[in-house]
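>>> One predicted model, sequence on top.
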Amino acid sequence: MTCYELTFPVLGRDELVTWGMVNRSTGQILATLQNVDAVHGTYYLLMHLWVGVFGDSVFSLRFPTAVAASGAASVVSLIGRRLFGYRAGILAGILFALVPAVSRYGQEARSYALVIFAVSLATLLLLRVLDNDRSPWRWAAYALALAFVGLLHLIALSVVLAHLCLIAGHVRQNLDRSPWWKSALALTAVAACVTPVLLLGRSQAKRQLYWVAEPGIWDIPPLVTQVFASALCAGALISLAFAARSSRKGPLLLCGTWALLPPVLVWLASHGEVSYWRNVYILFTLPAWVLLAGAGLAAVSRSRKADAIFLVTLAVLALPDQGRVREPLAHDVGFAPVDYAAAADVIKQGYRPGDAAVYDRFRTWKLDSGVQYYLPRDLKLRDVFLARTPAAINDLYAVECSPAARCLKGEQRIWLLTQGNEFPLSAIDPGESMALQSRYTLSKSASVTGMTVSLLVRKEKK
């Protein structure tokens, strides 16, 4: 499901951040992480290596997450087989693949699908550890997987609470307390690995998440729907989850705490100085829900034929949601969608050598890199009001030159790209607008989704 129409949606703002970061040198990435986005540093470094080999096409940027989402489906099936039996495991893997959110974030050049895979893998490795808790190699593999989870996304480490519940059940059943000190050693090693990222992330949280609103109690149901990217799938799978049965308490306790505790903790933490109330931060709970749903379906369904009828029906009913996550501008949901590719096409059709560009950085973010990504690499447009690029200052934001009039170099034509459809010279910084209006006239404008592309032509001297 994740590879179907993988390249169709236009890159979203977050994906453009990925593109901008991974095309920096390793030294520049590490320097930038000291200032911003440290919590995504591991993903950027991995993608930097990937892009260095396979390039930065849309397919290349998104393919690793598509593979991660597919791998997660397999791991979920293996976990389900261990916890609830073979049939429930197969059903859980199929249900996972049918969730529209898996398609949505399995097609995005961000770390979230990789986080889901890493959390699922760490859980599977813990189950293997408890098969033979005397093996140091199994403990080491579990600790490495869990450290990888934390380095990809710190909030996902809350899955440890579910893991501790599983270990507690194992200790009680086997009357052997050694897993406690062994798990303590493993978690200490994990903490040592992720502490630098934790400290940097905390110092940068206000700057990165200032725009996320503090949640109220009525914000919980909408977020649940967003986690599944489908109200239909959310309702069906959560209903099935309540029908899950097991002869042992451990599987239900593991999946229940994995599904429920992280959202509760994120909700509580979001009432401090910074709010973390975003659906992408708790996507890693999806495997827990589908594991319970797979067990529930296996419990209530009378035959494999009934299983197949339910799965086909769910797949058909979820098709509209699957279509929505693949719409051209689906990756900017939550923001004002902008069609960077269409804007770039307007410029390509009217471009002349020597043309320059002015981008609306006064009100919007990543308008410049979005258009630049979809322009041919050999089409050069001088960014008129750019003083220093984000890469040059180890940041995500550019520095504009001032005063604006000094930055004009006598270009005959300037492409002005602004968000929205209002008069373009009213949409940019007032100083830049005044400098342009004194020397240029508006020749033509074209509107695309979320953006206006205008051509300014230099006034003739009288």
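In hand now; what should we look at? Remember, predicted model here, so these are calculated numbers, not experimental data. Numbers count the residues shown, from 1 in each chain.
>>> Please count neighbours and contacts with C-alpha atoms only from this point.
Fine.
>>> Quick check: which helices or strands does the longest helix belonging to the chain pack against?
In the chain, assigned by DSSP state H, the helix with the most residues is helix 178-209. If contacts are counted by 3 or more CA pairs under 8 Å, 6 or more residues apart in numbering; DSSP states H and E, helix 178-209 sits against helix 136-152, helix 160-174.
>>> Got another one to weigh against that:
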Amino acid sequence: MNDAETMVLPRLGPAAASVEDPWGEGRAVAPGRPPAVVPARRFAAWLVPALMMAMVSVARAGGPVPRAEEAAAWRAATSSWRDILHSGDVTGAPYHLLIRAWAEAFGTSAHALRAPSVLAMTAAAALVAATATRMFGPGTGLLAGAIFAVLPTSARYAQQAQPYALTLLAAVLATWLFGSVVERPTPRRLVGYGSAVVLLGLCHVVALLLLAGHGWTVFAFRRKAAARWLVVVAAGVLPAAALLWSAAKHGTWIGPVSQPSPQLLAELPGQLFGRTAVGAVLLGLALFSLPLRYRTAIHSASAVVPPLALLLVAQATPIWEPRYLLFTLPAWATLGAVALARLSARRTDL
């Protein structure tokens, strides 16, 4: 199978669209090139979602101190460096060391300890929009960033001293760099992508399941880049693998986990998106964003493959926890934005 832009080839779009571009998306964005748009529109496409996310995040970042789920971070902020390293929470140590350093510089108030999450989620909203803008144009980018910013879970974890906001930012960064590295795998881009993989694994090892989605995209569309991608990924996951090995050696695990059951799986949309109704709408839009083209397939794989991989792994060991899948939110938001943009395009063409 040769590298290709399209896997599904129905003629669904207007007559002016080609068979390989059923929605006419290629008319605005040439393969491998950024869309030709006014710089101000590109700037606004990521700035507006970033401001939205910042305002939502800051609004309640000074809430009760500490919330139950933030207790570990508060203990780390007031503990000695030695105590953190010998706490037994091996996989959480990188985040706790970061919080300890942050507290040393900015104090241990609620706003101070939650600031890294606020900053990470704000940057993630901007990067979600920038990634979608590069692939689909500024209108879709703005929609993607805005959808991500208004999701209840985005606001919730931006307001908590937990590693999930930083994990999500690392996931968005890895996907941003992935799009470049499979098109032109230069040494500089490979190093950048590998560094993002390292950061992702140190933030939360389960988030490395994002690489399963990236891998599917590589082998489905860009097989010529597969060897380089595998080498970079293998090197990038080594630090996280070392953490897992150390955790297993000490008899510890990555946090609260459970065995997936039909009831837990049914609750996943509400827990992942914050509201069951929001999850149903976004999932419906995502189905409309089927991977007709390579750019959409990147996000489809990043959204769908990691949950399936986690479910598969959970059959062998109790590792199921909806929070571990928060790093898929940017992909879901982007798919929703692509669907809305396509619906708008269809109405314009009719």
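That came through fine. Note that the coordinates shown come from a computational prediction; the quantities given were computed from them, not determined experimentally.
>>> How is Thr108 of structure 2 assigned, secondary-structure-wise?
Of the three states, Thr108 of structure 2 takes coil under DSSP: H, G, I helix; E, B strand; the rest coil.
>>> Can you find the partner of it in structure 1?
Here Thr108 of structure 2 is matched to Asp56 in structure 1, going by TM-score structural alignment.
>>> and if you look at Gly274 of structure 2?
Aligning on TM-score structural alignment places Gly274 of structure 2 opposite Ala229 in structure 1.
>>> tell me the helices in the stretch 201-350 of structure 1, going along the chain?
All helices of the stretch 201-350 of structure 1, identified by DSSP state H, counting those that start in this stretch, fall at 220-228, 231-241, 249-269, 286-300, 304-317, 319-324, 340-350.
>>> Quick check: the second one compared with structure 2, mean distance?
Mean deviation of helix 231-241 of structure 1 from its aligned counterpart in structure 2 after superposition (mean CA distance after the TM-score superposition for structure 1): 1.5 Å.
>>> Run the angle between that helix and helix 304-317 for me.
With axes from the mean of the first three to the mean of the last three CA atoms, to 10 degrees applied, the angle from helix 231-241 of structure 1 to helix 304-317 works out at 150 degrees.
>>> residues making contact with helix 231-241 of structure 1?
99, 224-225, 228, 289-297, 314, 317-318 (CA atoms under 8 Å, 6 or more residues apart in numbering).
>>> For it, list every residue counted as buried.
231, 233-234, 237-241 (16 or more other CA atoms under 10 Å).
>>> Over to the longest one?
Residues of helix 249-269 of structure 1 classed as buried under the neighbour-count rule (16+ other CA under 10 Å) are 250-259, 261-263, 266-267.
>>> now do the fourth one
Neighbour counts over helix 286-300 of structure 1 (16+ other CA under 10 Å) mark 286-299 as buried.
>>> would you turn those into TSV with distance to Ala341 of structure 1?
What follows is these, written out as TSV (distance: CA to CA, whole Å):
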residue	distance to Ala341 of structure 1
Leu286	32
Pro287	34
Ala288	37
Trp289	37
Val290	36
Leu291	39
Leu292	41
Ala293	40
Gly294	40
Ala295	44
Gly296	44
Leu297	43
Ala298	46
Ala299	48
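>>> Looking at those, which is nearest Ile347 of structure 1?
Leu286 (41.8 Å; CA to CA).
>>> The closest one matches what in structure 2?
Counting by TM-score structural alignment, the partner of Leu286 of structure 1 is Leu329.
>>> wait, what's in contact with the closest residue to Gly169 of structure 1 other than its chain neighbours?
Excluding the flanking residues, the one nearest Gly169 of structure 1 by CA to CA, 6 or more residues apart in numbering is Gly250, at 6.0 Å. Each residue near Gly250 of structure 1 by CA under 8 Å, 6+ apart is listed here: 165-166, 169-170.
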